[in-house]
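> predicted model and sequence below, questions to follow.
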Amino acid sequence: MIGKQRGSLGERTFDIFNYVFMALFSFICVYPFYYVFIYSISEPRLAQKGVYFWPASLNIDAYVKVFSLNTIPHAFLVSVEKTLLFTILCVYFSAMLSYLFTKHQMPFRRLMYRIVISSMYLNSGLIPWYITMKTYGLRNSFLLYVLPGIINAFYIILIKTYIEQLPSSLEESAQLDGAGFMTVFNKIIFPLSKPIVATVAVYASVGCWNTWIDNYLLVEKANLQTIQVILYGYLNEAQSMTQDLAAMAAHAGAGRQLQFSPETIKMSITVISVLPIILVYPFLQKNFIKGIMLGAVKG
């Protein structure tokens, strides 16, 4: 009886320690973004004195003026479109190639798989990449955001490992019924790979959303500019942007004096660029965790 009491006390102590540790760890992870957000909606003069847990006198003038810029809405749509299209194509074709690599009948299977994996260790550099994209005619093209990264070696490793642990009897029974490669893949393998597909979708969408160097170097057309590059430019020119926005507000004859500073502009831009991709995680969290755990166990 005493041993059980000691054991239960030890378990409770361990649980309490875990809860406290995870709460502190979560706070450390979340607070930087929370700080940026509350700073962005605080009155600039009070925010400069310091904000910690609550906004200092709610003020959203910075957001109002940033979203009033003509380039922001269209660039935001371009970023959403390229992220959605890239994620769908990257997940599908990476999964298809991963499935091919699990087929022993595929000619030169091991050689091709090793060539794909070697791309993770070999990088030609920026200049050859630029020349290649320009030679393929992807300069000033929306396809620049989508085609180059459709096949990803890291995603192939994850999906291939997952597919290999699926029961082979499912595929064999479908083939006996006359199902071909595409039918088996689309109706059996791909649906059963939902956890790892969700994991790869998170990786792909985050990576695509954060990518800006392709737009910065190879796209000059205004209608193809992404939110990342535009906000990057605003971020580097926050001081002049603040003066321009103030002049616009004064010229428009605002009913009150709008209040924003270079710091609040920077914080607002950071929130705008980060928040959309954060919203992806709640929808894929369950399958994301499951896919990571299965991949870890298999590995």
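Thanks, I have it. Numbering: from 1, shown residues only.

> going forward, measure contacts between C-alpha atoms and count neighbours the same way
Will do.

> what's the longest helix seen in the chain packed up against?
Ordering each helix of the chain by length in residues (DSSP state H) puts helix 2-40 first. Where contact means 3 or more C-alpha pairs under 8 Å, 6 or more residues apart in numbering; DSSP states H and E, helix 2-40 is packed against helix 262-278.

> right, and the helix or strand after the helix it packs on?
helix 280-298 (DSSP states H and E).

> quick one: the helices in the stretch 101-250 of the chain?
Remark: helices assigned in the stretch 101-250 of the chain by DSSP state H, counting those that start in this stretch are 109-118, 126-135, 153-164, 168-176, 181-184, 190-192, 194-210, 213-218, 227-236, 238-252.

> closest one to residue 35 among those?
Among the helices of the stretch 101-250 of the chain, helix 227-236 comes nearest to residue 35, with 17.5 Å by C-alpha to C-alpha.

> between the helices of the stretch 101-250 of the chain, which one is closest to residue 58.
helix 238-252 (18.7 Å).

> please compute how far that closest one lies from its chain's middle.
Centroid separation for helix 238-252 versus its chain: 32 Å, with C-alpha atoms, centre = their mean, to the nearest Å.

> what's the angle from it to helix 227-236?
90 degrees (axes from the mean of the first three to the mean of the last three C-alpha atoms, to 10 degrees).

> residues in contact with helix 238-252?
The contact list for helix 238-252 (C-alpha atoms under 8 Å, 6 or more residues apart in numbering) reads 65, 234, 257, 258, 260, 261, 262, 263, 265, 266.

> next one for the comparison:
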Amino acid sequence: MKKNRIKASFSEQVLQVFIYCVLIGLCLMIILPCINIVALSFNDGKDAAKGGIYFWTRKFTWANYKEVFQDGSIMKAYVITISRTVIGTLASLLVTSFAAYSLKEKELPGRKIITILITFTMLFSGGMIPTYIQYNKLGLVDSFWVYVVPGLVSVTYLLMMRTFFETIPDSLEESAKLDGCGYFRTFGTIIIPLSKPVIAVIGLYTAVNHWNDWFSGAFYMRSSNLWPVQTVLQQMLSKAMASREVTTVSQAIAQNANTVTSDSLKMAAVVVTTVPILCVYPFIQKYFAQGAMIGAVKE
């Protein structure tokens, strides 16, 4: 059977073409700079300084990446970064989900007041110096746990998860309670299995925040042994830009002075720090679109 299709008017067709053009333009604005960075990272630094390199290399070389990885501190920093990302994300999801489920329950005494107090922290903070003093008194300064403990709960993610929990029908929890389930069993057997989209999205956001954080290592660590990879590369690039010379993590600049520049080194560093976290996205893509819309529509 031939299906009857509603023919779009001329104005609707023009609007549709305009929308497609805008979306294609936005995609190109995001993709093309990334391709340019990758091309520069694989190009000879001295040759790249001449300009004219956009989306492919002119003089291919691995020298930029060799300079980034030649110092063992980078590998140590990767261990710290991966450890804080995994531990911090799992701990944050655990604490945030418990708190969100508690705030969702109407039986919680003072639920509205607690929610207001939690939301208040989104608007005001103590500042950098009081925060440092507090971390120091808690023994977190120059400790691995300064990467994990302060970021256990994000108010934004907490409210997002609570909003999702509120969309789960109360009848499911009531049925579980009639079967003799307590709060913990209901949380583990009913709430969590139905909350995979929000858990995946918040987990991705939290992991990206941990992976990209260089501030904590630079300001709360006295020893460079506990620096994450972002802090190591940030320090390296700061020295490179300050000296305006070729540099590496270990400052061994003599061997490759003709091929590596600070700009080419920066491009390689960007690729090294970005690609690993991008590999996580395909595994949670099916949950991302649904979970990202949480809170956008409220019935």
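That came in fine, so what should we check first? Because the structure is a prediction, the values reported are computed rather than measured.

> could you export the contacts of helix 238-252 of the first structure as a markdown table, including distance to residue 216 of the first structure and neighbour count?
Shown next, in a markdown table, are the contacts of helix 238-252 of the first structure (distance: C-alpha to C-alpha, whole Å; neighbours: other C-alpha atoms under 10 Å):
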| residue | distance to residue 216 of the first structure | neighbour count |
| --- | --- | --- |
| 65 | 24 | 17 |
| 234 | 14 | 19 |
| 257 | 35 | 11 |
| 258 | 32 | 16 |
| 260 | 28 | 24 |
| 261 | 26 | 22 |
| 262 | 23 | 20 |
| 263 | 24 | 20 |
| 265 | 21 | 27 |
| 266 | 19 | 24 |
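
> identify the farthest-apart pair in these.
234 and 257 (21.7 Å).

> mind checking how far residue 215 of the first structure is from residue 137 of the first structure?
From residue 215 of the first structure over to residue 137 of the first structure the distance is 14 Å, taken as C-alpha to C-alpha, to the nearest Å.

> ok, these two, which is more surrounded?
Taking other C-alpha atoms under 10 Å, residue 215 of the first structure and residue 137 do not tie; residue 215 has more neighbours (22 against 12).

> identify the residues contacting that one.
For residue 215 of the first structure, the contact set (C-alpha under 8 Å, 6+ apart) comprises 145, 225, 226, 229.

> picking that back up, with distance to residue 20 of the first structure as new columns, can the helices of the stretch 101-250 of the first structure be given to me in JSON lines?
Below are those laid out as JSON lines (distance: least, C-alpha to C-alpha, whole Å):
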{"stretch": "helix 109-118", "distance to residue 20 of the first structure": "41"}
{"stretch": "helix 126-135", "distance to residue 20 of the first structure": "45"}
{"stretch": "helix 153-164", "distance to residue 20 of the first structure": "33"}
{"stretch": "helix 168-176", "distance to residue 20 of the first structure": "44"}
{"stretch": "helix 181-184", "distance to residue 20 of the first structure": "48"}
{"stretch": "helix 190-192", "distance to residue 20 of the first structure": "37"}
{"stretch": "helix 194-210", "distance to residue 20 of the first structure": "28"}
{"stretch": "helix 213-218", "distance to residue 20 of the first structure": "41"}
{"stretch": "helix 227-236", "distance to residue 20 of the first structure": "37"}
{"stretch": "helix 238-252", "distance to residue 20 of the first structure": "39"}
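
> nearest to residue 43 of the first structure, out of those?
That would be helix 238-252 among those, by C-alpha to C-alpha, at 14.4 Å.

> nearest to residue 294 of the first structure, out of the helices of the stretch 101-250 of the first structure?
helix 153-164 (7.4 Å).

> so where in the second structure does that closest one end up aligned?
Aligned by TM-score structural alignment, helix 153-164 of the first structure falls on residues 155-166 of the second structure.

> with the first structure overlaid, report how far that stretch is off on average.
Here the mean offset of stretch 155-166 of the second structure against the first structure after fitting is 0.7 Å, by mean C-alpha distance after the TM-score superposition for the first structure.

> same question for stretch 197-211 of the second structure.
Mean deviation for stretch 197-211 of the second structure: 1.2 Å (mean C-alpha distance after the TM-score superposition for the first structure).

> against residue 75 of the first structure, how distant is the most centrally placed residue in the first structure?
Taking C-alpha atoms, centre = their mean, the centroid of the first structure lies closest to residue 206, which sits 0.9 Å from it. Separation of residue 206 of the first structure from residue 75 of the first structure (C-alpha to C-alpha) stands at 17 Å.

> now the end-to-end length of stretch 119-127 of the first structure.
17 Å.

> list the buried ones in that stretch?
Within stretch 119-127 of the first structure, no residue is scored as buried using 16 or more other C-alpha atoms under 10 Å.

> where in the second structure does stretch 79-88 of the first structure fall?
Alignment of stretch 79-88 of the first structure against the second structure: residues 81-90, by TM-score structural alignment.

> give me the buried positions along the matching stretch.
For stretch 81-90 of the second structure, the neighbour count (16+ other C-alpha under 10 Å) marks 81, 82, 83, 84, 85, 86, 88, 89, 90 as buried.
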